[in-house]
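Q: The following comprises the amino acid sequence and a computationally predicted model.
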Amino acid sequence: MPQSVDRALDVLDAVAASDGPVPAKALARQLGCGLSTVYELLGTLAARGHVVRTPAGYVLGYRVPALHDAFRRQMRMSGEVQELLQQTRRAVGVDTYFSTYRDGGIAVLAAATTTHPATGGFTLGRDDDGHATAHGKVLLSALPRAARLRYLAASGMRAITPRTITSPQRLDAQLRRVRREGVAVEVEECAPGVACVAVPVPTAGALTAVSAALPLEDFHRHGRDVAETLRRVAAEAAAFQNAVDISSATGG
């Protein structure tokens, strides 16, 4: 049974990773398993609404948005926070993100980006490179040292670019500055020609941060303005998140 669950999740992940419908034969080749097994797994996933069969192949089903909504609810992600990111994207023209630390991991929960961001963009979901991202530095800086070391030991400190900090000592020094100044900046640590800025969201609940990614030239021109904008966004996001927490605690 555990193996079949793994296989079903592999199929679901493969369908989700595709840009369009995926035929069952292509899934079987990609996953290295028999076609009959793939059809059986697809049938189970389709019956539960996780995938849908179309003439061209399989796509994600209508159950997936409901799972995403449940995830956002459990993560205390209000629709107002997503709208804040969109407003910031329109106002200052930078890709914006909302991230969190939970249960030993860092994840990007929401984003407002261009279709083909010049910054390369972050994908929603788990981020195992928190040592190299501005939002990761904000979140790591707020952790007790033991928790931070556990995260770094589990995720590693891979060199994404020649500028990525891979020394725990150098990272510690940078995180002390982040705690002192209330803002994190990374320049070309994740992608050449790209800089990111992040600030913490001052809530009493989960550790969260808002961040922006922008081309290096734009960062040099108005990086400080972007940081100040993010501080205002973080304050508003905190108000929404605290309201959600209060409503959940009181059953509202």
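A: Great, that's in hand.

Q: going forward, measure contacts and count neighbours with C-alpha atoms only.
A: Noted.

Q: which of the residues in the host helix or strand of Ala154 are buried?
A: Using DSSP states H and E, the element containing Ala154 is helix 145-155. Within helix 145-155, the residues scored as buried using 16 or more other CA atoms under 10 Å are Arg148, Tyr151, Leu152, Ser155.

Q: okay, pairing it with this:
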Amino acid sequence: MQNSQQNSQWNAQRDPRRNPQRNSPNGPTLIVSVQRACRLLAALERRGGQATAKQLARDTQIPLPTTYHLLRTLLQEGMLLNAFGHYMQPPAAPELPTCVPASEKSAPEDWLERISRHLSATTYAALYRDGEVEVFARSRNTPEALTATPVLFGSAAHAHAAGQCLLARLTDAQRRDHFRRHPVFPLTPYTVPDTGTALRRLSEITPFQPVVEVQEFAMGYASAAVPISVGGAFAAISLCVPANRAHQLRSLTAQLNDRAEAALRAGSLRGDA
């Protein structure tokens, strides 16, 4: 009896239909979960880098509960981002030495980290490149509400100070093109409700002046951004504080602007971003 059970187990292990972790008795071991995760990533790529779990499950014919499980794993591993139910590919990190002192070019976050400690605020940097708003560096104390969905900065640039700062420097035609690709939608009760309102507001922002917002991007937070130019790219250095510190934004923004100008005057910024 024992030998019969052992033979049955051995046959099950060798049969790819009964043991899906093998593609053939003599072939390499293939983990089905890995295969399915790769299929999800490929499907996401085909959809332009953004899709819901239901869309990915339908495209790959993977059961929806399994799809959710795999997507959670990919999120934990940093291979995907989730913005309000839409799974996205993380933006490729640009070469970051363009907005930090020369001695810190190998670790741009260190520069932001020092500013963060000085201001007791989250700090991060964004740029407008290839028609998209990207966060490319941030301090380590960035709150969960922001770090959980960093790519949301691209699709909701109308809501946060860094995005508004960058979009204000575009032409009206460029802004309209951006909103065709990233329609305006409210994230909080304080967010502009539609494209027309967003366009009017952006047209009123002086392109080279700091921008502030309170609870437009995330409830409980306020942010400010100062614009800088790096070669031919528009960039912004931004800070974020709890909303109960919104009354400090003017002072904090002035200090942030002084730090950014000091880096520019130091001549340590390159124009090859």
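A: Done, it's in. Because the structure is a prediction, the values reported are computed rather than measured.

Q: mean per-residue distance, the helix holding Ala154 of structure 1 to structure 2?
A: Once the two structures are superposed, the average separation between helix 145-155 of structure 1 and the matching residues of structure 2 is 0.8 Å (mean CA distance after the TM-score superposition for structure 1).

Q: who are the neighbours of the helix or strand just after that helix, in terms of helices and strands?
A: Proceeding N to C from helix 145-155 of structure 1, the next assigned helix or strand is helix 168-181, under DSSP H and E. In terms of contacts (3 or more CA pairs under 8 Å, 6 or more residues apart in numbering; DSSP states H and E), helix 168-181 of structure 1 is packed against helix 134-141.

Q: again, 10 Å this time
A: For helix 168-181 of structure 1, the helices and strands in contact under the criterion 3 or more CA pairs under 10 Å, 6 or more residues apart in numbering; DSSP states H and E are helix 134-141, helix 145-155, strand 184-187, strand 194-201.

Q: need the ones you listed in CSV with distance to Val51 of structure 1, can you?
A: Shown next, in CSV, are those (distance: least, CA to CA, whole Å):
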stretch, distance to Val51 of structure 1
helix 134-141, 33
helix 145-155, 31
strand 184-187, 39
strand 194-201, 36
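
Q: nearest to Thr164 of structure 1, of the ones you listed?
A: Evaluated over these, closeness to Thr164 of structure 1 peaks at strand 184-187, with 8.8 Å, by CA to CA.

Q: Which residue range of structure 2 does the closest one align onto?
A: Taking TM-score structural alignment as the measure, structure 2 aligns residues 211-214 with strand 184-187 of structure 1.

Q: Which one of the buried residues of helix 145-155 of structure 1 is nearest to Arg179 of structure 1?
A: Nearest to Arg179 of structure 1, judged by CA to CA, of the buried residues of helix 145-155 of structure 1 is Arg148 at 13.7 Å.

Q: tell me the contacts of that closest one?
A: Arg148 of structure 1 is in contact with Gly104, His131, Leu139, Leu140, Ser141, Ala142, Ala154, Asp172, counting by CA atoms under 10 Å, 6 or more residues apart in numbering.

Q: same question, Phe153 of structure 2
A: If a contact means CA under 10 Å, 6+ apart, then Phe153 of structure 2 has 83, 126, 132-135, 146, 159-163, 217 as its contacts.

Q: just the residues you listed now: which is nearest Ser223 of structure 2?
A: Distances from Ser223 of structure 2 to the contacts of Phe153 of structure 2, taken by CA to CA, are shortest for Ala161, at 5.8 Å.

Q: if I line the two up, what does that closest one land on in structure 1?
A: When structure 1 is aligned by TM-score structural alignment, Ala161 of structure 2 is paired with Ala134.

Q: ok so, going back, with the buried residues of helix 145-155 of structure 1 in mind, which one is nearest to Ala26 of structure 1?
A: Proximity of the buried residues of helix 145-155 of structure 1 to Ala26 of structure 1, judged by CA to CA, is greatest for Ser155, which lies at 31.5 Å.

Q: any idea how far Met79 of structure 2 is from the equivalent of the closest one over in structure 2?
A: In structure 2, the residue equivalent to Ser155 of structure 1 is His182, according to TM-score structural alignment. Distance from His182 of structure 2 to Met79 of structure 2, counting by CA to CA, to the nearest Å: 22 Å.

Q: likewise Pro227 of structure 2?
A: When distance is defined by CA to CA, Pro227 of structure 2 is 30 Å away from Met79 of structure 2.

Q: swap in Val212 of structure 2?
A: Val212 of structure 2 sits at a distance of 31 Å from Met79 of structure 2 (criterion: CA to CA).

Q: Looking at those two, which one has more neighbours?
A: A count of neighbours by other CA atoms under 10 Å puts Val212 above the other of Val212 of structure 2 and Met79, at 22 against 13.

Q: hang on, that one packs against Ile237?
A: No: with contact defined as CA atoms under 10 Å, Val212 of structure 2 does not count as touching Ile237 (12.0 Å).

Q: Overlap in contacts, the two.
A: Contact criterion CA under 10 Å, 6+ apart; residues bridging Val212 of structure 2 and Ile237 by contacting each: Ala161, Ala162, Cys165, Ala224, Ala225, Val226, Thr253.

Q: so, if you compare these, which one comes nearest to Pro242 of structure 2?
A: Ala224 (11.8 Å).

Q: Please tell me how far the closest one sits from Arg265 of structure 2.
A: Relative to Arg265 of structure 2, and taking CA to CA, Ala224 of structure 2 is found at 22 Å.

Q: Which of these two has more residues huddled nearby?
A: Here Ala224 of structure 2 and Arg265 are compared on neighbour count by other CA under 10 Å; more neighbours surround Ala224, at 27 against 10.

Q: Reduced to three states, what does Leu70 of structure 2 come out as?
A: The three-state assignment at Leu70 of structure 2 reads helix, by DSSP: H, G, I helix; E, B strand; the rest coil.

Q: Would you check that it makes contact with Leu40?
A: Yes: at 8.5 Å, Leu70 of structure 2 counts as touching Leu40 under the criterion of CA under 10 Å.
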